[in-house]
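**Q** what's the 3D shape of this:
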Amino acid sequence: MALHQQLPFFNPSVPFSTPIQGGLMDGMIITLSGRVLPDAEEFSVNLHNGSNIALDLKARYECSLNIEHDTSQKWGSEQKRFETPFSRGQLFVLQILVTLGSYKVSINEKPFMDYKHRLPFKSVDSFHVDGKVALNLVAFQLAPHLVAPPGSFKVPYKSIIHGGLHAGKVIIVQGFIQSQPYRIVISLRHKHGIALDYSPRFDENVVVRNTYEDGQWGEEERSKPMPFKKGEPLLVVIFCGQHQYEVFVNGEKAHTYSHRFTNLEEIDVLDIRGDVQLTFVQP
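**A** Purely as a prediction, here's the structure:
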């Protein structure tokens, strides 16, 4: 299976380990979403080249909170930062962007560090997570035109999908549903219409999918049961395949929707509206 066809991992058990299909590439982004356990003493995120470790990120909670990052090939000099954005019991999103010169690490959408390669990144072949952390998502995708979304995730939210969609593209929406919601709408748009309008409708207790083309709506696809819960966390991952979208809700595959608008590269806007508070969006 080629990298661009690789599905995300949902709710994997820890320790977690997976080969990286095709190895690392310039412009690849690894997204890790989870929660540090309340009794955590440490957890680690590693990129491996066989028995060598190309990047070791370790959060420790023993005496002082700190993050260490290093490479091992007869371990190099250790770099430490004596603060951690990973609070015990809290949700986080960690992303590693691979560039020709370094790994650019961001946490909760804020740049954290730029770590220059000590081992060739193209030789890295596996990814590992260990320690006191619960994972809900691990995703690999190419992001050659990656641009950080706006700093505020205020709803209504709109962001450009740079380069448009393609087979293997992953859209991530994370947040909290309001206690008395009416509707939420997640739309993938192009300049002439809406390729996918995905709408949990709490007033009808149904999820509706549809497409808007040539000035009119198509035939609705409606389904029950409702996988979204009032007042609870929300994690929606839309995986764009060659022939359809696959929508995962809180780690479970919930819906599929065949492409009606097939010029995927023209679908370049993510629009989110309704009764949701957003904490993280990857367009």
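**Q** hey, let's count contacts and neighbours off CA atoms from now on
**A** OK.
**Q** against Ser87, how distant is His4?
**A** 33 Å (Cα to Cα, to the nearest Å).
**Q** Phe43 now?
**A** 12 Å.
**Q** now show me the structure for the sequence below, then we'll compare the two:
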Amino acid sequence: MLPREKLDPLPDSFILQPPVFYPVIPYVTTIFGGLRAGKMVMLEGVVPTDARRFQVDFQCGCSLQPQPDIAIHFNPRFHTTKPHAICNTLQSGHWMAEARWPGLPLQRGTGFLILFLFGDEEVKVSVNGQHFLCYPYRLPLSRVDTLGVFGDIFVKAIGFLNINPFEEGEREYPVGYPFLLKCPRLEVPCSRALLRGLWPGQVIIVRGLLLPEPKDFTLSLRDESAHAPVTLRASFTDRTLAWISPWGRKTLILAPFLFYPHRFFEVLLLCQEGGLKLALNGQGLGAISLCQEALERLRELRISGSVQLFCVHY
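**A** Reported below is the predicted structural model:
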């Protein structure tokens, strides 16, 4: 097992904002920590059958008067002869020149998953996993601290995430996976069958919310004999994150403890030749060594502890 060297970044940079489920529209919320390159905002919902238009605004403040600047205004329109989307920026009460994209991939009466991926110089927008547009920043991204959703839209979930640190640019966008609320299949303890084991390139994603008074959180990968060659455990009594060997030996992961009561988290395991890489809330935390034969023998993913799960994907 390979523990990671001690990390320097401030833990606050990696504390994720909890997802919002079924918000009442219009909906305005503060973006914890503001926006920066490497963040993502995911919007999951349905376009009503009689929708005319809706908008998603990334605002510089939330005042009513004066109206705040809007760094990124994303505005799909369905009521025209040719449905399209508009992006624009509002500064000091004045709109700049609008940018228009035809071929709107959103349709009335259908579900959608919109992903806003914030880069150094522009925001990229995908719809249902397909690239739709890029909009260069006209105001500094660092000024954005508020999200507003308005108009004809039914929203199931809004998620605030960090980019997968192990992405190597093979895909333009990370894959968005829906958030589920009170799903019976996500009740803890939660078990998932790994019918073919694990292979290089596979990713396990676990997203959830810590309970108000958590005790522990355990993610284990087990073989057909119910042995667990891989166990990741967070302990709240001593605030440690560790790999636990099949013989009970603990190897501490020397990194900021990013699990907090009543806070959202995302655990990511990337399978590669020679083992698994671990990331928590978008921060790489090193790897655990495991031969390919052992990875292929894994048959069960099990999650237990003081958590409410919103997404388990592999």
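**Q** look at Phe43 and Ser87 of the first structure and report which has more neighbours.
**A** Phe43 (19 against 16; other Cα atoms under 10 Å).
**Q** any chance you could map the strands in the stretch 151-300 of the second structure?
**A** Ranges of strands in the stretch 151-300 of the second structure, per DSSP state E, counting those that start in this stretch, are 154-162, 190-193, 203-210, 216-223, 230-235, 240-244, 250-252, 264-272, 275-280, 283-289, 298-305.
**Q** what's the closest of these to Cys134 of the second structure?
**A** Shortest distance between Cys134 of the second structure and the strands of the stretch 151-300 of the second structure, using Cα to Cα, is found for strand 154-162: 18.5 Å.
**Q** where in the first structure does the closest one fall?
**A** Mapped onto the first structure using TM-score structural alignment, strand 154-162 of the second structure covers residues 134-142.
**Q** what segments of the first structure are helices?
**A** Counting by DSSP state H, the first structure has no helices at all.
**Q** leaving out sequence neighbours, find the closest residue to the residue most central in space within the second structure.
**A** For the second structure, the residue whose C-alpha lies nearest the mean C-alpha position (Cα atoms, centre = their mean) is Leu161; its distance is 3.4 Å. Among residues not flanking Leu161 of the second structure along the chain, Met40 sits closest, at 5.1 Å (Cα to Cα, 6 or more residues apart in numbering).
**Q** and the aligned partner of that neighbour in the first structure, how many neighbours does it have?
**A** Structural alignment (TM-score structural alignment) places Met40 of the second structure against Ile29 in the first structure. The number of residues packed near Ile29 of the first structure is 23, by other Cα under 10 Å.
**Q** cool, and Ile204 of the second structure?
**A** So Ile204 of the second structure, with other Cα under 10 Å, has 15 neighbours.
**Q** leaving out chain neighbours, which residue sits closest to it?
**A** Closest residue to Ile204 of the second structure apart from its sequence neighbours, by Cα to Cα, 6+ apart: Tyr314 at 4.3 Å.
**Q** same check, this time on Phe280 of the first structure
**A** Gln174 (5.1 Å).
**Q** so the one you found makes contact with Pro283?
**A** No. Counting by Cα atoms under 8 Å, Gln174 of the first structure does not reach Pro283; the two are 11.4 Å apart.
**Q** who has more neighbours, those two?
**A** Pro283 (25 against 20).
**Q** I'd guessed the more buried one sits against Ile267; true?
**A** No. Pro283 of the first structure is beyond contact range of Ile267, at 11.3 Å (criterion: Cα under 8 Å).
**Q** need the overlap of contacts for the two.
**A** When contacts are counted by Cα atoms under 8 Å, 6 or more residues apart in numbering, Pro283 of the first structure and Ile267 are jointly contacted by Ile161.
**Q** hmm, back to that, any chance of a markdown table for the strands of the stretch 151-300 of the second structure, columns distance to Phe78 of the second structure?
**A** As requested, the strands of the stretch 151-300 of the second structure are exported to a markdown table (distance: least, Cα to Cα, whole Å):
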| stretch | distance to Phe78 of the second structure |
| --- | --- |
| strand 154-162 | 15 |
| strand 190-193 | 40 |
| strand 203-210 | 33 |
| strand 216-223 | 44 |
| strand 230-235 | 47 |
| strand 240-244 | 49 |
| strand 250-252 | 53 |
| strand 264-272 | 34 |
| strand 275-280 | 39 |
| strand 283-289 | 39 |
| strand 298-305 | 43 |
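**Q** let me see the contact set for Ile172 of the first structure.
**A** Under the criterion of Cα under 8 Å, 6+ apart, the neighbours of Ile172 of the first structure are Leu235, Val236, Val237, Ile238, Phe280, Val281, Gln282, Pro283.
**Q** surely the second one touches Phe248?
**A** Yes. Val236 of the first structure lies in contact with Phe248 (Cα under 8 Å); the separation is 5.8 Å.
**Q** for whichever residue in the second structure pairs up with Arg60 of the first structure, which non-adjacent residue is spatially closest?
**A** Matched across to the second structure, Arg60 of the first structure falls on Arg77, judged by TM-score structural alignment. Once flanking residues are discounted, Arg77 of the second structure sits nearest to Arg53: 4.4 Å by Cα to Cα, 6+ apart.
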